[in-house]
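Visitor: Just need the structure, nothing else, for what follows:
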Amino acid sequence: MKKPVRFAIDNGYYDHKVAYWEGDQVRTFKYPVVIGSEQEALNSMDGRLVGMYESGGGRYVVDPSISNKISLRIEEYGSSVENRILVNHGLHKAGIKSDQEVYLTTALPVRDYYKPNGTKNHALINPQKENMLEPVYVVKSLDGDVEPELVARVTDSRVMSEGVAAVVDFLVQDTSGNARQMRAPIAVFDFGGKTFDIVTVMPGMVIRQSSSGTLHRGTYDIRETFKPMLADYLTEQGVRMKTAPDWMVTEAFETGAVQVVDNDAPGGMRSIPVRELINEAARPTVNECKRFAQQTLPNMAEYEAILLAGGGGLLCEPLFEDWKQEFNLIVRDEFANARGMLKIDLVL
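Guide: Below is the predicted model:
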């Protein structure tokens, strides 16, 4: 009988970040949050379906190349079948087999996990927990000659607050379960896909609601600004382009450059740096986030640490250089929440 395995999936709106144990090491990976209907079916050269799943009576395809994407900017995202499919896609990518029992932890933003009065928002937490217990199947054929196969046996489902999870990751440095002692508040700026969330965690892992909050700005806002700027810039560079495709925007955000076909360049490809263009596109959003942070945390000197987490934090790190010097801002990678969701078992 296989032992259950613990997975943590930070299931946001932009990328899903996965963390799991491999021996005494935490392994991580991410994948884009892109899902479409059965009509977006993809297949390999040998005719096998790629990225198709079935759950709740519907079939869906998960792949970054999907043209007609299902919009996920909905309030009930956590309890949606699309979220369930996307989370199971992560389990499938990790190599989980259908007979493997999985203990799964997913996340909610702090603004959704807690009510304004500080109590847990069970109206959102419980439906997401139950949602992840529903079975999801990999569809291998549309002809009916191969039965859909269960992705994994998820037998335990928990939900944790983002932001708080990033603090756990910061405090628990290894697998011993020993956490560094908190001497003063720690704040987390969680720069996500659609929001910039601030949470203040006091010694004893107590949330201080008066210095926590949410600004509805995120990486998607930067993408919308950057996309036409990229097309115009590439046109100036002699690249014929009316609209920059989504995959090129993603490539730019991940590498700071875009590759374009150029027969005169070595290897037939030319690399065009766009880091400064990204900074220009991101600056208005980052400035809004900074103003919001200063309003929410008027005395940043009282904090033991201020952590900048989330994919937006890494993307916009150059624009926070001044705060590294002034407020000792610590930039964490985009897997901080997922790792903390996994490590919480070490200290419970």
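Visitor: drop to CA atoms for contacts and neighbour counts, all remaining ones
Guide: OK.
Visitor: Tell me where the stretch 101-250 of the chain has helices.
Guide: For the stretch 101-250 of the chain, the helices defined by DSSP state H, counting those that start in this stretch cover 110-113, 122-131, 164-171, 219-236, 246-255.
Visitor: With distance to residue 36 and mean neighbour count added, can I get these in TSV?
Guide: Formatted as TSV, the helices of the stretch 101-250 of the chain follow (distance: least, C-alpha to C-alpha, whole Å; neighbours: other C-alpha atoms under 10 Å):
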stretch	distance to residue 36	mean neighbour count
helix 110-113	25	21
helix 122-131	19	17
helix 164-171	30	23
helix 219-236	19	18
helix 246-255	15	16
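Visitor: Which one of these lies nearest to residue 270?
Guide: When the helices of the stretch 101-250 of the chain are compared by C-alpha to C-alpha, helix 219-236 sits nearest residue 270, at 11.5 Å.
Visitor: One more, so I can put them side by side:
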Amino acid sequence: MDALAVGLDDGYAVTKVALATGQLFAVPSRGRIGSAKITAVNQNDTGIAEYMSGDEHIAVGVDDFDATGFDDYPLSAVNRAIVQHALLAAGLSGRSIHAVSGLPVARFYHSDGQRRDALIASKTKSLLAPVQPLDGRPPVSIACHDVIPEALAAWYDHVIIEDGTEWVRLDESAVEAPLAIVDIGGRTTDFVVVADEKLWHQSSGSITCGLLDLRGSVAEAICAVHDLDSLSDAGVDQALTENTIRLFGKDHDVTAIVSKARQQIVLRIEQETRRRLGRGAELERVLFVGGGSVVLADAIRHWFPNQAIAPHPAFANARGMLKYLRYVGLPSE
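Guide: You can find the predicted model right below:
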């Protein structure tokens, strides 16, 4: 069976998969070294899967997951297991794939525009290592893997046009126009400015600030107010989506806590965006992408008169990685 082209955005918070069929899949980037040690009652599905990568046993989908917000996460066995989990969720069991994934802009390039070749090579090699599901399903084999800058992937998504056939083409007017991408992700917020197929490094780069910081701030504040040692990920989800948290059998309003944490994250991202882009007067458009562009949509809505949020912004990088693969051609091993 021929290798399948796949866009693979293996983010610190969520791992996204884009297929040439137009299908999009996402799984939380939650896993840890070791067995889950959880048994379903009445044979119900726990939602947890376990994998082996080399000598490492990894459980994916667990609540007590290892933090992903560290520099070497893209090179780790946990990352490989979560990627395998996402590919299986996309229905690719037993398939061989050609994948394109990414690194944050500041981890792909030095500040002078030189590529970080050693790190790129390590990331490329890491995902080629086999991962075996322990539930008997045939694994997805990554036969070939290429790595590009994450926010630049969203630029490819913007300028490469698919017309429903096997062919893709560049939108020449979009390529020539100066465009800024602001990618608000899990651990990082990335910036790229591209004009006439040239990346302007002075305005491009990354800061370590994203949705994981928001989640951490909310959890820390709730724990402080209610004298808790820790708060589950499900509890943080409830706080962020419902502005309430159920503790000791009672619901507690956490609107003020969530609002303050959001304001702090938004202010930091806005200040860095202004520093890099100024007022954006000479840009044709400022395009917001990433999962943070969804969660913080109301707060970022009026930063620039010429801004827009990409369609399905959380998947812009994964779509762009797939389009890059289809436009440039399948990379060599």
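Visitor: picking that back up, of all the helices of the stretch 101-250 of structure 1, which one is nearest residue 206 of structure 1?
Guide: Residue 206 of structure 1 lies closest to helix 164-171 among the helices of the stretch 101-250 of structure 1, at 9.5 Å (C-alpha to C-alpha).
Visitor: counterpart of that closest one in structure 2, which residues?
Guide: Helix 164-171 of structure 1 lines up with residues 152-159 of structure 2 when matched by TM-score structural alignment.
Visitor: what does residue 130 of structure 1 align to in structure 2?
Guide: The equivalent of residue 130 of structure 1 in structure 2 is residue 125 (alignment by TM-score structural alignment).
Visitor: Tell me who's in contact with its match.
Guide: Going by C-alpha atoms under 8 Å, 6 or more residues apart in numbering, residue 125 of structure 2 touches residue 145.
Visitor: List of residues touching stretch 150-161 of structure 1?
Guide: Here stretch 150-161 of structure 1 has contacts from 88, 91-92, 96-110, 113, 125, 128-130, 132-133, 135-138, 341, using C-alpha under 8 Å, 6+ apart.
Visitor: And residue 59 of structure 1, what's its match in structure 2?
Guide: When structure 2 is aligned by TM-score structural alignment, the residue opposite residue 59 of structure 1 is residue 57.
Visitor: What of residue 197 of structure 1?
Guide: Mapped onto structure 2 by TM-score structural alignment, residue 197 of structure 1 lines up with residue 190.
Visitor: how much space between its match and residue 264 of structure 2?
Guide: For residue 190 of structure 2, the distance to residue 264 of structure 2 equals 18 Å [C-alpha to C-alpha, to the nearest Å].
Visitor: ditto for residue 63 of structure 2
Guide: Per C-alpha to C-alpha, residue 63 of structure 2 is found 26 Å from residue 264 of structure 2.
Visitor: same question, residue 319 of structure 2
Guide: Distance of residue 319 of structure 2 to residue 264 of structure 2, computed by C-alpha to C-alpha: 30 Å.
Visitor: List the contacts of the closest residue to residue 89 of structure 1 other than its chain neighbours.
Guide: Closest residue to residue 89 of structure 1 apart from its sequence neighbours, by C-alpha to C-alpha, 6 or more residues apart in numbering: residue 62 at 7.4 Å. Residues in contact with residue 62 of structure 1 (C-alpha under 8 Å, 6+ apart) are 34-36, 51-53, 86, 89.
Visitor: If we use 7 Å, what do you get?
Guide: 34-36, 51-52 (C-alpha atoms under 7 Å, 6 or more residues apart in numbering).
Visitor: what about structure 2, which of these hold up?
Guide: Among the contacts of residue 62 of structure 1, the contacts conserved in structure 2 (both residues aligned by TM-score structural alignment, their matches' C-alpha atoms under 7 Å) are 34-36, 51-52.
Visitor: ok, so of those residues, who is nearest residue 254 of structure 1?
Guide: Nearest to residue 254 of structure 1 among those is residue 34, at 16.6 Å by C-alpha to C-alpha.
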